[in-house]
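J.: Provided below for reference: sequence and predicted model.
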Amino acid sequence: MLTPRAVSIDDERRQQNNQIFNIYGLYRLLLSLILLVSYLFTSDLNFLGSIDPDLYFKTSIFYISFNALIIFRGFLPKLEKIENLQYLAVTIIDIILLITISYACGGVATGMAHLIIVPISAGSMLFQNRMGTFLAAVGTLTAFYSEFYLNFTLDRVEDFYVQVGLLGLTLFAISLILQYLGGKIQKNEMLALRQAEDLQSLEEMNYQIIQRMHTGIIVVNSNGDLLNSNNSAIKLLTQDGKEEQLLELPEKLANELRLWQADNNYISDPVTFNDSSPEVQASFSYLQPEKKSSVLIFLENYSKLSSRAQQLKLISLGRLTASIAHEIRNPLGAISHAGQLLEESPAITPADKRLLEIIETHSKRVNSIINNILGLSRNQDMAPELISLNDWLENFVDKFTASYIDKVHIELKLDEEAILIRFNSSQLEQVLTNLCENGIRYSLEETSQAKIYIRSTLHSNTQIPTLEIIDNGPGIKADDVENIFEPFFTTESSGTGLGLFICKEICEAYQAQISYHRIDDKTCFRIRFSHPEQSIL
């Protein structure tokens, strides 16, 4: 996954200057070699060194050595603070050496002085400011001095000051034109680089936003090969949230993708990819609908979605129960009271007394159902709190065992790491009380021992807390497992069928998941809490 990199205008400009200077350095070395080779091996160019052969030869040798040294210096680290000073010094030395060679050949009349046009042009491109004008002035003055010195030392009939003046005008004109063009180019370059910086800043911002989104995002090609993903997708799909493990789509998600590609109206069901991951709701969209090539996969933590739906359900349930509780309880109370009055009658027969017991039993059962539903709806506004699970469990076990007259044994096994959860403590007590009472009742029926086990664990990589309540009961029939969390489903004639349903409703309200498992011939109810840093809506 590539992270966007910011562009530095100063660094870009420095690199361009280095490229110009390196190209100019190769030109200087080639020129110096041509000047020396032409002097040594070309008899047609008899004007080379005609005034001072020794000066021409020594200057050419020095020029070659100087250029080779500068090229070699280019491979070494540069000092950024004096880089421009180095460019200026080298350019001035070039001008002086070329004017010296021109002097040794006979001055401006030979045309050798025009060789300084290239150094001044290179300097104007390197600096793109008044320094280019300064170099033109240096070239003009050295050419004038060279011509003046030739006229002073040699008895020449004709002077060439006009040619020097024209050369100076040419140098200034070239310098000014290159400065103007260079300035325009530099402004365009700076504008382009600033736009590039803005685009990369925007890309960086988008990258950070996508990485921090709670929604998982995956990009795949039409064949389902993974192209990119964000951190949330990695956490939702992998066992431990490590990026290097997300090399391909899980088979379940790949199947959902193929179903959607066959029918774009297909809606995926929530899927669990491993034991430690929550249920995930996947949705799909083409990145470019007209091409139908790459596909965007959006992954939502289904526990969050179900938590929102759960909150709405509890609110609706509260309104419904509040409106009908009074209407049901009044006739229910009248029926129960009438039954009690009939039971006190001396003329009641044993058969009628049995019918009155049935009336009283079912009246209490209906009243218990109403109380359970009202209790669930009243808890809808209870806010989550940060709970230290291990400490809370120790206090719960003490209170729970103290509430039983007969001896009850709870084996508590706590994770060595401190575990934090976001839950409402009173509702957590309601859930565990229900599960523990069920476990003790079934263990007592199966083994004649009131013993259950409570275990807390913390996943080492995902930091997801888990709580298990285990009993020695006979377990739940395979045909009944998928219905145990449904309202009013019970396997006992005296039960209301709301205990596990209420536990499930409460857990989902806090983005926790409760599930049934059979482990080592023992019944296990496992609660998988959300991460403590995850917000509870």
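T.: The structure has been received and is ready for your questions.

J.: hey, let's count contacts and neighbours off CA atoms from now on
T.: Noted.

J.: Phe398: neighbour count?
T.: Actually, residue 398 is Asp rather than Phe. 11 (other Cα atoms under 10 Å).

J.: quick check: it vs Leu467, distance?
T.: Asp398 sits 17 Å away from Leu467, going by Cα to Cα, to the nearest Å.

J.: now do Glu244
T.: Distance, Glu244 to Leu467, using Cα to Cα: 29 Å.

J.: these two: who's more crowded?
T.: Relative neighbour count places Leu467 above the other of Glu244 and Leu467, with 21 against 8, counting by other Cα under 10 Å.

J.: and that one, helix, strand or coil?
T.: With DSSP: H, G, I helix; E, B strand; the rest coil as the basis, Leu467 sits in strand.

J.: which non-adjacent residue is nearest the residue nearest the centre of the chain?
T.: For the chain, Gln211 is the residue whose C-alpha lies nearest the centre (Cα atoms, centre = their mean; 2.3 Å). Closest residue in space to Gln211, ignoring its immediate chain neighbours: Asn230 at 5.0 Å, by Cα to Cα, 6 or more residues apart in numbering.

J.: just checking, that neighbour touches Ile210?
T.: Yes: here Asn230 reaches Ile210: they are 6.6 Å apart, a contact under Cα atoms under 8 Å.

J.: ok, structure two:
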Amino acid sequence: MIARLQALTAESRATFWRSLQTLNVTRVVIALVLLVYLSFDGHGMRASGQYLFLQICLLYLGLAVIFMLSAVFVRRRFVLQLLSQIACDLVIISLIYLAAGGMRSGLAILYLFPLAGLAILAPLVVALFCASLVTLFLLGDSTWQIFLTDSDRDVMQAGLYGAAFLAAVLVVNRLAAKLIGQEELASRRGVEINVQQAVNRLVMANIGDGILVVDEAGQVVAGNPAAQQMLGLVGAELNFMLSAAAALAPLSHAYREWRDDATRSTAVLTIKPFNDTALQNLTAAWDVRRDVVAHLKVRFAAADTHGLGAERSVIFLQDVTGIENQAQQLKLASMGRLTASIAHEVRNPLSAIGHATSLLAEEVSDPVQQRLLKIVGDNVARVNRMVEDILQLSRKAQPHSGPLALDVFLADLRSEFIATHGLAADILALTVAPGTAVRFDALHLREVVLNLLNNAVRYASGGPASIGMTVVRTAAGRPELHVQDDGPGISPEVRAHLFEPFYTTSSKGTGLGLYLARELCLNNEARLDYEYRFDPQDSADGRPRLSGRFVITFAWTV
């Protein structure tokens, strides 16, 4: 019995002690009920019997109180306490039974209380042994009464009581054993679940990849610290809609695409948390991490919640910035080894070909031959431009980053760009506050902006204000230049490789323009990214519209 109790878990042993305490409380109630019984039916006893009955009941009440306090303050030796209490119950109930007149008093039913408690808290053999003792006592007393009264009715009643006690002990013990087994199983399963949850929390807290849990509507319900770090949500409460955060628009868009088409379960995104007016009440972490850019590989998976009434999806985030940097460093290292040979082995023959083509064009009058010479000249110029771009990668020119009047610079650049490309005067809209100054090398900024405008002209519709240059300030006071057009947005597949060297979607491009533009911005302590922002002024229905644009975040103003 002791070994059986020790094999149980702490929760099950605590249940045994609570059951014992319940038994003690019941014992006190029975003692009080017996006193009330004496006050109402005591006239049927002799005076000596009433006095003996009263003394036994008071003794039983006192022992019941002692047993109850012992189970509360002395939580050890459970088996000893249980058996001693049951022994006292059987002895005192037997005395009360005899003092009240035996079987005719009807108090034999009191034996059911300690026997049922013993059947619950003790092994079946012990409970059946005590029930057998009670049955033998009842039969012995009834048999003795035959010699005194010549009536055998008490023997039959004693036999029925004994059979009922044995059956009750057997049934209660089996039911209790089953319940204890179920409780023990539930307790062990609870321990396993708690351990698994602790392991899950440890893994979630220390894993390098970010994890977000969202519902079917895109409501974020949980996430690990890595996801908070990647998305700029450190210290923020993860309880918001993905679509409500402009900086997370690429992630929200990819999530909606996956919901519509389960085959699009992976994507590579660029996320830049920033302080947007739409996010002012979301978290202060956006302002703290306004310059952090995360290049993330995203994978979506649906949790198996069938039949639970709640749908959950998991977004796995992997920061691939380091991998991209390593890949670019490998590319640049290879290009560095080629630049020395390119200068002599490629550039000099190109110059010779270009010069010979120019001389030949002066002597040729046939239109077909002139067209062929023009094709040669255009391709020579293209290869020469590629060589210049590659050579520029190896030069880390020191910028002359003095104060630059951005309003004057952009106005002059706008006029020059419109005249050079023969564009309509209203195609390029410029919005900049007078007196805005930044710290950026003028030649570098000119090259960066021209690169962005050339891309915009390629995809813009050509209508009024189809290309825009807008200078705004962040909540922290840093100026930003937004360059955007009304053409189709950049797809997630292209965004994943937008600033990689030699990646291009144009047959005439070298794939180095945006990469060089970003490098020039970094040399001037600025940053170039492609982002989604709200455009309240462009919304036809009065609701803010998200649109993509290139954003140059300048260094602190001077």
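T.: Cool, the structure landed. None of these values were measured; they are calculated from a predicted model.

J.: tell me which helix or strand the residue nearest to the centre of the first structure sits in.
T.: helix 161-212 (DSSP states H and E).

J.: the more surrounded of Asn230 and Ile210 of the first structure?
T.: A direct count of neighbours by other Cα under 10 Å for Asn230 of the first structure and Ile210 places Asn230 higher, at 22 against 17.

J.: the more buried one -> the second structure?
T.: For Asn230 of the first structure, the aligned position in the second structure is Asn224, judged by TM-score structural alignment.

J.: how close does its match get to Pro250 of the second structure?
T.: 20 Å.

J.: ok, Arg174 of the second structure next?
T.: Arg174 of the second structure sits 62 Å away from Pro250 of the second structure, going by Cα to Cα.

J.: contacting residues around Gly223 of the second structure?
T.: 210-213, 238 (Cα atoms under 8 Å, 6 or more residues apart in numbering).

J.: name the SS class of Gln318 of the second structure, please.
T.: strand.

J.: and what of Leu412 of the first structure?
T.: Of the three states, Leu412 of the first structure takes strand under three-state DSSP.

J.: chain neighbours aside, what residue packs nearest to it?
T.: Nearest to Leu412 of the first structure is Ile454, by Cα to Cα, 6+ apart, at 4.9 Å.

J.: tell me which element the one you found falls in.
T.: Secondary structure (DSSP H and E) places Ile454 of the first structure in strand 451-458.

J.: in the second structure, what residues pair with that strand?
T.: Going by TM-score structural alignment: strand 451-458 of the first structure matches no residues.

J.: shared neighbours, Asn230 and Ile210 of the first structure?
T.: Here Asn230 of the first structure and Ile210 have Ile217 as joint contacts, going by Cα under 8 Å, 6+ apart.

J.: those helices in the first structure, which residues are they?
T.: Secondary structure of the first structure by DSSP state H: the helices cover 9-41, 53-73, 83-105, 117-127, 130-153, 161-212, 231-237, 251-262, 302-343, 350-378, 389-402, 425-447, 499-509.

J.: and the residue nearest to Lys451 of the first structure when sequence neighbours are not counted, how many neighbours?
T.: Excluding the flanking residues, the one nearest Lys451 of the first structure by Cα to Cα, 6+ apart is His409, at 4.8 Å. Counted with other Cα under 10 Å, the neighbours of His409 of the first structure add up to 14.

J.: ditto for Val551 of the second structure
T.: 21.

J.: I'd guessed it sits against Tyr530; true?
T.: Yes: assessed by Cα under 8 Å, Val551 of the second structure is found in contact with Tyr530 at 6.1 Å.

J.: just how off-centre is stretch 78-98 of the second structure within its chain?
T.: The chain centre lies 57 Å from the centre of stretch 78-98 of the second structure; the measure is Cα atoms, centre = their mean, to the nearest Å.

J.: rewinding a little: got the helices of the first structure as CSV, with distance to Glu486 of the first structure columns?
T.: CSV is the format used below for the helices of the first structure (distance: least, Cα to Cα, whole Å):
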stretch, distance to Glu486 of the first structure
helix 9-41, 65
helix 53-73, 82
helix 83-105, 79
helix 117-127, 80
helix 130-153, 86
helix 161-212, 36
helix 231-237, 27
helix 251-262, 26
helix 302-343, 14
helix 350-378, 14
helix 389-402, 26
helix 425-447, 15
helix 499-509, 6
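
J.: among those helices, which comes closest to Gln281 of the first structure?
T.: helix 302-343 (5.5 Å; Cα to Cα).

J.: helices or strands next to that closest one in the packing?
T.: Counting contacts by 3 or more Cα pairs under 8 Å, 6 or more residues apart in numbering; DSSP states H and E, helix 302-343 of the first structure packs against strand 280-286, helix 350-378, helix 499-509.

J.: point out the most buried one among those.
T.: Among these, ranked by average contacts under mean count of other Cα atoms under 10 Å, first place goes to helix 499-509 (a mean of 23).

J.: identify the residues contacting Glu531 of the second structure.
T.: 247, 270-272, 548-551.

J.: at 7 Å instead, please
T.: Contacts for Glu531 of the second structure were tallied using Cα atoms under 7 Å, 6 or more residues apart in numbering; they are 548-551.

J.: ditto for Leu171 of the first structure
T.: Applying Cα under 7 Å, 6+ apart to Leu171 of the first structure gives the contacts 117, 136.

J.: 10 Å instead, please
T.: Going by Cα atoms under 10 Å, 6 or more residues apart in numbering, Leu171 of the first structure touches 114, 116-118, 120-121, 132-133, 135-140, 165, 177.
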